[in-house]
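Visitor: this is the structure alone, sequence omitted:
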């Protein structure tokens, strides 16, 4: 990995997670819009934009194979649909702080599982850094409490968040970030619409107000289209373990966004959490990652 590629990956991952973190504040503008209908609109609009960009791009066409379609469908079903369903259901049994704290462990899971999927051993320094990042993110979220059901649903959201990254790893080398983003968003839209029909019936969609339209546009263009592209590009450049460290930026970005919008002020826990996240990211990115060939784990490689 060249230094330029690594620097671009770090910038992309950090920017992507900052954009995702802004979702919390912006979501307030669509709080009265049907949840799953709004998410379906969000992903459908993002898919249309991404497919248009894909069509206009100069690169050769790459139609997914049957195996890649299966992975894309699994990514959409878990990383997008199940994640949103679990988040919505969890909020009925527990507070946002608990949900955010559970999801904040994403860097640890990616630091452990990501390297194994790439046939190499997890780097102890990266795992330690991920623990520091997760601790900072949890502190910024405010920890919290809730019911067992709420905790289980939060764990389901964590699983969806992990699948969002890990299922994309084998797809990126051939399809690239643009197509993976476009196809997964396109597959997620009808799934979310179906979930909305089950929960809201015919009220799953309605004409949005001006504020709701602006919020949905921001979520579609910035949080989905731009953030997805940046994140998937960074995954290919940094690997899931090191890129995953930037997931801890999400709650910090959420705090900064609410401050920028004049909705809240950061407290000592927010500032301490942000400091821990920053320290963990720096330590993890400076850690030496042993390549696959130098650190085999006894799993036979399949054909390329």
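Guide: Arrived safely. If you're wondering where the values come from, they're calculated on a predicted model, not measured in any experiment. Residues are numbered from 1 along each chain as shown.
Visitor: switch to C-alpha atoms for all contacts and neighbour counts from now on
Guide: Fine.
Visitor: host element of residue 198?
Guide: helix 172-200 (DSSP states H and E).
Visitor: and that helix, what does it pack onto?
Guide: Applying 3 or more Cα pairs under 8 Å, 6 or more residues apart in numbering; DSSP states H and E, we find helix 172-200 packed against helix 35-56, helix 66-75, helix 227-238.
Visitor: mind checking how far that helix is from the chain centre?
Guide: 13 Å (Cα atoms, centre = their mean, to the nearest Å).
Visitor: now the very next helix or strand once past that helix: buried residues?
Guide: Sequence order places helix 210-218 as the next helix or strand after helix 172-200, per DSSP H and E. Neighbour-count burial for helix 210-218, counted by 16 or more other Cα atoms under 10 Å, picks out 212, 215-218.
Visitor: same list, those residues, but as JSON lines with distance to residue 236 please.
Guide: Formatted as JSON lines, those follow (distance: Cα to Cα, whole Å):
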{"residue": "212", "distance to residue 236": "34"}
{"residue": "215", "distance to residue 236": "30"}
{"residue": "216", "distance to residue 236": "28"}
{"residue": "217", "distance to residue 236": "27"}
{"residue": "218", "distance to residue 236": "26"}
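Visitor: next, the one to line up against it:
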């Protein structure tokens, strides 16, 4: 099946976003010794500044969200941003980054199932088969050379929480961006996430005596800057641009490439090497994405939207 130019650009945006997200797993390994919650607050605070600068360049007009729209933004900030940033660092400190990728690779399947449940429709066979292939390929890619994956109970639990955050980015972000436009929704969510994390860091510090922030090392500063600009600012703009072009279900398939992008980033940093299992898993993931993308947008269930009375206004360009 041939794809039009809009769909091809959507696939390119999703692929680029996934590559940057994969790098976040490698970046997170450099922040294990840095104040976690305060560091993530700085990350989203910097991302908010970057987004405001970009909005100024684009001469973007922000829409004042309604209470219902703000609820979607709040949920996105709490789970897909603040929550995900914290649990990813915890997960990579309790188990290997490759093991975290096993959980993240199941995101396409979860997204398809939840999306269909909310829309009360049956997912298409092609989309479901593609999601299953992506999830299986991601797991195969993370198998050790001995054919087994070693999980710790805590690492598995935190990896599943990270999976929840990845799914929330797509499932909760779609209604917010549909109502407000991607740039407005992402900026509001980043500002909220930064505020939530700073408040949590201050409260936690007052109880435990842990510092809210400290002067970062060179590696820590580089990791925070990459997470703020690349993984937060650029990724969210690219990802929701892909959702607009491909739909929620097909864009969600690209989540299956996150573990493979993570492996590539870890290989570049010299902390991991690709195995035969990982190459086989990569091939299966690519087949699954290609198969799932055969579904036209009209055949995929629509994302759950905010109440009609709150999205009838003209949508700004972002």
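Guide: Sure, I can see it. Every value quoted in this text rests on a predicted model; they were computed, and no experiment measured them.
Visitor: right, so of the helices and strands packed on helix 172-200 of structure 1, which gets closest to residue 99 of structure 1?
Guide: helix 35-56 (17.3 Å; Cα to Cα).
Visitor: got the angle for that closest one vs helix 227-238?
Guide: Note on geometry: by axes from the mean of the first three to the mean of the last three Cα atoms, to 10 degrees, helix 35-56 of structure 1 and helix 227-238 are set 60 degrees apart in direction.
Visitor: quick one: helix 35-56 of structure 1 aligns where in structure 2?
Guide: Alignment note (TM-score structural alignment): helix 35-56 of structure 1 is matched to residues 36-57 of structure 2.
Visitor: hmm, who's touching that stretch?
Guide: Stretch 36-57 of structure 2 is contacted from outside by 61, 82, 85-86, 89, 183, 187-188, 190-191, 193-198, 200-201, 212-213, 224-225, 227-229, 232-233, using Cα atoms under 8 Å, 6 or more residues apart in numbering.
Visitor: are any of those buried, and which?
Guide: Applying 16+ other Cα under 10 Å to the contacts of stretch 36-57 of structure 2 flags 82, 85-86, 89, 183, 187-188, 190-191, 193-198, 200-201, 212-213, 224-225, 227-229, 232-233 as buried.
Visitor: show me what residue 230 of structure 2 lines up with in structure 1.
Guide: In structure 1, the residue paired with residue 230 of structure 2 is residue 222, using TM-score structural alignment.
Visitor: pull the number of nearby residues for that match.
Guide: By other Cα atoms under 10 Å, 18 other residues sit near residue 222 of structure 1.
Visitor: one more: residue 298 of structure 2?
Guide: Residue 298 of structure 2, neighbours per other Cα under 10 Å, totals 9.
Visitor: how close does it get to residue 245 of structure 2?
Guide: 12 Å (Cα to Cα, to the nearest Å).
Visitor: for residue 196 of structure 2, give me its contacts.
Guide: Taking Cα under 8 Å, 6+ apart, one finds 41, 78, 82 in contact with residue 196 of structure 2.
Visitor: what is the burial count for residue 12 of structure 1?
Guide: Other residues lying near residue 12 of structure 1 total 24 when counted by other Cα under 10 Å.
Visitor: which one is it nearest to, not counting chain neighbours?
Guide: Of all residues not flanking residue 12 of structure 1 in the chain, residue 230 sits nearest, at 5.0 Å (Cα to Cα, 6 or more residues apart in numbering).
Visitor: confirm for me that the one you found is in contact with residue 16.
Guide: Yes: at 5.7 Å, residue 230 of structure 1 counts as touching residue 16 under the criterion of Cα atoms under 8 Å.
Visitor: so stretch 255-275 of structure 2 matches what in structure 1?
Guide: Mapped onto structure 1 using TM-score structural alignment, stretch 255-275 of structure 2 spans residues 247-267.
Visitor: how far off centre is that stretch?
Guide: The answer for stretch 247-267 of structure 1 is 17 Å, by Cα atoms, centre = their mean.
Visitor: can you check stretch 154-173 of structure 2 too?
Guide: That offset, for stretch 154-173 of structure 2, works out to 9 Å (Cα atoms, centre = their mean).
Visitor: what residues sit buried inside it?
Guide: For stretch 154-173 of structure 2, burial by neighbour count (16+ other Cα under 10 Å) applies to 155-173.
Visitor: please apply the same query to stretch 198-216 of structure 2.
Guide: Buried, per 16+ other Cα under 10 Å, within stretch 198-216 of structure 2: 198, 200-202, 205, 211-213, 216.
Visitor: measure it end to end?
Guide: 17 Å.
Visitor: with stretch 57-69 of structure 2 instead?
Guide: Terminal residues of stretch 57-69 of structure 2 lie 25 Å apart, using Cα to Cα.
Visitor: what are the buried residues along that stretch?
Guide: Neighbour-count burial for stretch 57-69 of structure 2 [16+ other Cα under 10 Å]: 62, 65, 69.
Visitor: what's the distance between it and the middle of its chain?
Guide: Taking mean C-alpha positions (Cα atoms, centre = their mean), stretch 57-69 of structure 2 and its chain are 22 Å apart.
Visitor: again with stretch 82-91 of structure 2
Guide: 11 Å.
Visitor: and what of stretch 284-291 of structure 1?
Guide: Centroid separation between stretch 284-291 of structure 1 and its chain, computed with Cα atoms, centre = their mean, is 22 Å.
Visitor: tell me which residues in that stretch are buried?
Guide: Counting neighbours by 16+ other Cα under 10 Å, stretch 284-291 of structure 1 gives 284-285, 289 as buried.
Visitor: just the element for residue 249 of structure 1, please.
Guide: Assigned by DSSP H and E, residue 249 of structure 1 falls within helix 249-260.
Visitor: average offset between that helix and structure 2?
Guide: Compared with structure 2 after fitting, helix 249-260 of structure 1 has a mean deviation of 1.4 Å; criterion: mean Cα distance after the TM-score superposition for structure 1.
Visitor: Three-state assignment for residue 64 of structure 1, please.
Guide: coil (DSSP: H, G, I helix; E, B strand; the rest coil).
Visitor: give the contact list for the residue nearest to it when sequence neighbours are not counted.
Guide: Nearest non-adjacent residue to residue 64 of structure 1, counting by Cα to Cα, 6+ apart: residue 175, 7.3 Å away. Residues in contact with residue 175 of structure 1 (Cα under 8 Å, 6+ apart) are 62-64.
Visitor: which residue in structure 2 aligns with residue 175 of structure 1?
Guide: By TM-score structural alignment, residue 175 of structure 1 lines up with residue 180 in structure 2.
Visitor: kind regards, and thank you for your time.
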